[in-house]
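> Following is a predicted model, sequence given first.
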Amino acid sequence: MATDDLTIVLADDHDLVRAGFRVILESEPGFRVVGEAADGAEAVHAVRAHRPDVVCLDVQMPNVDGLEAARRIAALPDPPAVLVLTTFDHDDALFQALEAGASGFLLKNASPERLIDAVRTVAAGDALLAPDVTRRVISRATAAPSAPSTTRGDDALAAAGLTDRETDVLRLLARGLSNAEIATELYVGEATVKTHVSNVLQKLGLRDRIQAVVWAFEHGVAGNPA
């Protein structure tokens, strides 16, 4: 068994759902399901035991739900990427999942190909920021009652100390592009993009790419999502 397999833990309270996801994911070369859980507490235990690259979490599970499990997993040392899977498309679930530290949010009626792509995306350190999800994240963030930033545009970028290339990366993040897509757009390697993304997050004092997208829109340094 390859040591560089992408490892996955599945957490869902329905045995048939987990079995279906396992079949789909293990049909992809290099994907390996290393653990399963029927509730959130078991999911946290499985993550501690197996140290996977990705954990796929159902939202509605008994005892400890997926959102609380996501919070506990995010607090672990070197946590895996968290992909939240659900049967409903409610904004509250979406934003609670993102706030809990999830890297992505996918409906269970997505195609097998979409599930495989989603797992690969979050494992690579990218967030699932489809344009419609981006718009909803921005709408929610900018509708918050906190005082708006008075520093905008070039002033905000200068204050943060972002380089021109880091600014380019931030704007492409705000369009929902993955690291691979940004690399193609800027004619650089993915490793270089990852370094720029890390620098952007550090300089802006942000937790993840989703917060970077919100920051870009709040400060007027990104266009509307496509």
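Received, thanks.
> can we go C-alpha only for contacts and neighbour counts from here?
Will do.
> Moving C-terminal from the longest helix along the chain, which element do we reach first?
Ordering each helix of the chain by length in residues (DSSP state H) puts helix 190-204 first. Per DSSP states H and E, the first helix or strand lying C-terminal to helix 190-204 is helix 209-218.
> can you tell me how far residue 58 sits from residue 65?
Note on residue 58: its distance to residue 65, by Cα to Cα, to the nearest Å, is 8 Å.
> Could you check which of these two is surrounded by more residues?
residue 58 (29 against 20; other Cα atoms under 10 Å).
> what's near enough to touch that one?
Neighbouring residues of residue 58 by Cα atoms under 8 Å, 6 or more residues apart in numbering: 11-13, 65-66, 84-86.
> export the residues you listed to CSV and tack on secondary structure?
Compiled in CSV, these are given as follows (DSSP: H, G, I helix; E, B strand; the rest coil):
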residue, secondary structure
11, strand
12, coil
13, coil
65, coil
66, helix
84, strand
85, strand
86, strand
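> just the buried members of the residues you listed?
By neighbour count, with 16 or more other Cα atoms under 10 Å, these hold 11-13, 65-66, 84-86 as buried.
> Looking at the residues you listed, which two lie furthest apart in space?
Maximum pairwise distance in those, criterion Cα to Cα, is 13.6 Å, between 13 and 84.
> so how far is stretch 198-213 from its chain's centroid?
13 Å (Cα atoms, centre = their mean, to the nearest Å).
> how about the helices in the chain?
15-26, 40-50, 66-74, 91-99, 112-123, 131-142, 153-160, 164-174, 179-186, 190-204, 209-218.
> Can you lay out those helices as a markdown table showing distance to residue 34?
What follows is the helices of the chain, written out as a markdown table (distance: least, Cα to Cα, whole Å):
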| stretch | distance to residue 34 |
| --- | --- |
| helix 15-26 | 10 |
| helix 40-50 | 7 |
| helix 66-74 | 16 |
| helix 91-99 | 23 |
| helix 112-123 | 14 |
| helix 131-142 | 30 |
| helix 153-160 | 41 |
| helix 164-174 | 31 |
| helix 179-186 | 26 |
| helix 190-204 | 27 |
| helix 209-218 | 27 |
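> Nearest the middle, which residue of this structure would you pick?
residue 103 (1.7 Å; Cα atoms, centre = their mean).
> Pasting the second one now:
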Amino acid sequence: MGPKRIQFMLVEDDGSIIDGLTRYFQDRSYQGYDLELLGYSRFGMPFLDMVAAQKPDIAIVDMGLPDIHGIELAKRIRALPDPPQILFLSARSDCLDYEQMIQAGFLGYMSKTSIFQLPQALLSLYQGKPWLDPEVLRVMFDRSQKAQRKKITVYTPQPAPLSRREEIRQAITPGQRAVFDLFLKGIKPKQMALALGIKVSTVKSHLTHIRQIIGFSTLDELRDFLAE
């Protein structure tokens, strides 16, 4: 029986990253798996043809390609027969790419500042597990904490009325607020759990508590109420 092997391909328009990864993955293994870079491209559409022809286990897709957005390319790759797992690369640190990826149903994301963790990410996706960049999760957590600590003082005789969303946010715990904020963006419970590092059952418990606070029997009723 031959060695276990993870074969992957890369689409990335930054030549320095291509050169660095090409050198790094020459005769590289991780936890008993040979990691083999089959090929790369700097443009998305030629890469789609390469993936269809060579059928790698994993396709690493840069979010910011010159000819097509990374998520759109990934959707086309996912439509291929027997498609590979997708790992997104992003240079952004504001988490916007990450949120777009979650909403599109993909669960492999890495910022370019964490590219040294690529072997771990490849193995995780090869085994069918999600890979969510710890640095991006930290940024999201820090951003949520700062928003919760921020206090706004209104120097008027009559304080401005709170919106329905703010009334709910003030009535719930910090953990429930994090779930509520993702709910407002249309994120599903499973993706919320992955993004926040908690159980799906915990997410559902938070949503039930939020719904019951204002007397609704379903999340659809809550969503309609907030849309008014």
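Arrived safely. Just so it is clear, the structure is predicted and the values come from calculations on it, not from any experiment.
> picking that back up, and the residue nearest to the centre of the first structure? What does it align with in the second structure?
Counting by TM-score structural alignment, residue 103 of the first structure corresponds to residue 107 in the second structure.
> ok, now residue 87 of the first structure?
Aligned by TM-score structural alignment, residue 87 of the first structure pairs with residue 91 of the second structure.
> how far away is the residue nearest to residue 109 of the first structure when sequence neighbours are not counted from residue 52 of the first structure?
If the residues on either side of it in the chain are set aside, residue 109 of the first structure comes closest to residue 87, at 7.1 Å by Cα to Cα, 6 or more residues apart in numbering. Applying Cα to Cα, the value for residue 87 of the first structure to residue 52 of the first structure is 24 Å.
> from what I can see residue 217 of the first structure touches residue 173, true?
No. Look at residue 217 of the first structure against residue 173 with Cα atoms under 8 Å: they stay out of range, at 10.8 Å.
> right, and residue 125 of the first structure touches residue 81 too?
Yes. Here residue 125 of the first structure reaches residue 81: they are 7.4 Å apart, a contact under Cα under 8 Å.
> Between these two, tell me which one has more neighbours.
Ranked by neighbour count (other Cα under 10 Å), residue 125 of the first structure and residue 81 place residue 81 first, with 27 against 16.
> what residues are up against that one?
53-55, 102-103, 122-123, 125.
> neighbours around residue 23 of the second structure, how many?
Other residues close to residue 23 of the second structure by other Cα under 10 Å number 11.
> To which residue of the first structure is it aligned?
So residue 23 of the second structure corresponds to residue 23, using TM-score structural alignment.
> For that match, which residues are in contact?
Contacts of residue 23 of the first structure (Cα under 8 Å, 6+ apart): none.
> Tell me how far it lies from residue 76 of the first structure.
28 Å.
> now do residue 155 of the first structure
36 Å.
> Then residue 57 of the first structure?
Counting by Cα to Cα, the gap from residue 57 of the first structure to residue 76 of the first structure is 16 Å.
> Looking only at neighbour counts, state which of the two leads.
Higher neighbour count among residue 57 of the first structure and residue 76: residue 57, with 30 against 12, using other Cα under 10 Å.
> Pretty sure that one sits against residue 68.
No. In this structure residue 57 of the first structure lies outside contact range of residue 68 using Cα under 8 Å: 10.4 Å.
> Name the residues contacting each of the two.
The contact sets of residue 57 of the first structure and residue 68 overlap at residue 40 (Cα under 8 Å, 6+ apart).
> What's the match for residue 73 of the second structure in the first structure?
Per TM-score structural alignment, residue 73 of the second structure is aligned with residue 69.
> And for that match, the neighbour number?
Neighbour tally, residue 69 of the first structure, other Cα under 10 Å: 25.
> Centre of the chain to stretch 51-69 of the second structure, how far?
On Cα atoms, centre = their mean, the centre of stretch 51-69 of the second structure falls 17 Å from that of its chain.
> Straight-line length of that stretch, end to end?
First residue to last in stretch 51-69 of the second structure (Cα to Cα) measures 17 Å.
> Repeat that for stretch 46-55 of the first structure.
9 Å.
> do stretch 115-130 of the second structure as well
So stretch 115-130 of the second structure: terminal residues 16 Å apart, Cα to Cα.
> Pull the contacting residues for residue 22 of the second structure.
Residues near residue 22 of the second structure by Cα under 8 Å, 6+ apart: residue 37.
> Kindly provide the distance from it to residue 41 of the second structure.
12 Å.
> do residue 145 of the second structure as well
39 Å.
> Of those two, which one has the most company?
residue 41 (18 against 13).
> Now that one: closest residue in space, sequence neighbours ignored.
With Cα to Cα, 6+ apart, the residue lying closest to residue 41 of the second structure is residue 11, at 4.8 Å.
> can you pull the contacts of the one you found?
Residue 11 of the second structure is in contact with 40-44, 47, 59-62, counting by Cα under 8 Å, 6+ apart.
> ok, now residue 141 of the first structure?
residue 214.
> Swap in 10 Å and give it another go.
Listed by Cα atoms under 10 Å, 6 or more residues apart in numbering, the contact partners of residue 141 of the first structure are 95, 135, 211, 214-215, 217-218.
> In the contacts of residue 11 of the second structure, which residue is surrounded by the most others?
Comparing the contacts of residue 11 of the second structure by number of neighbours (other Cα under 10 Å), residue 62 comes first, having 29 neighbours.
> Aligned to that one, what sits in the first structure?
Under TM-score structural alignment, residue 62 of the second structure pairs with residue 58 in the first structure.
> From residue 103 of the first structure, how far off is that match?
Residue 58 of the first structure is 14 Å from residue 103 of the first structure, by Cα to Cα.
> shared neighbours of these two, anything?
70, 83-84.
> which of the residues you listed lies closest to residue 191 of the first structure?
Looking across these and measuring by Cα to Cα, the closest to residue 191 of the first structure is residue 83, at 22.7 Å.
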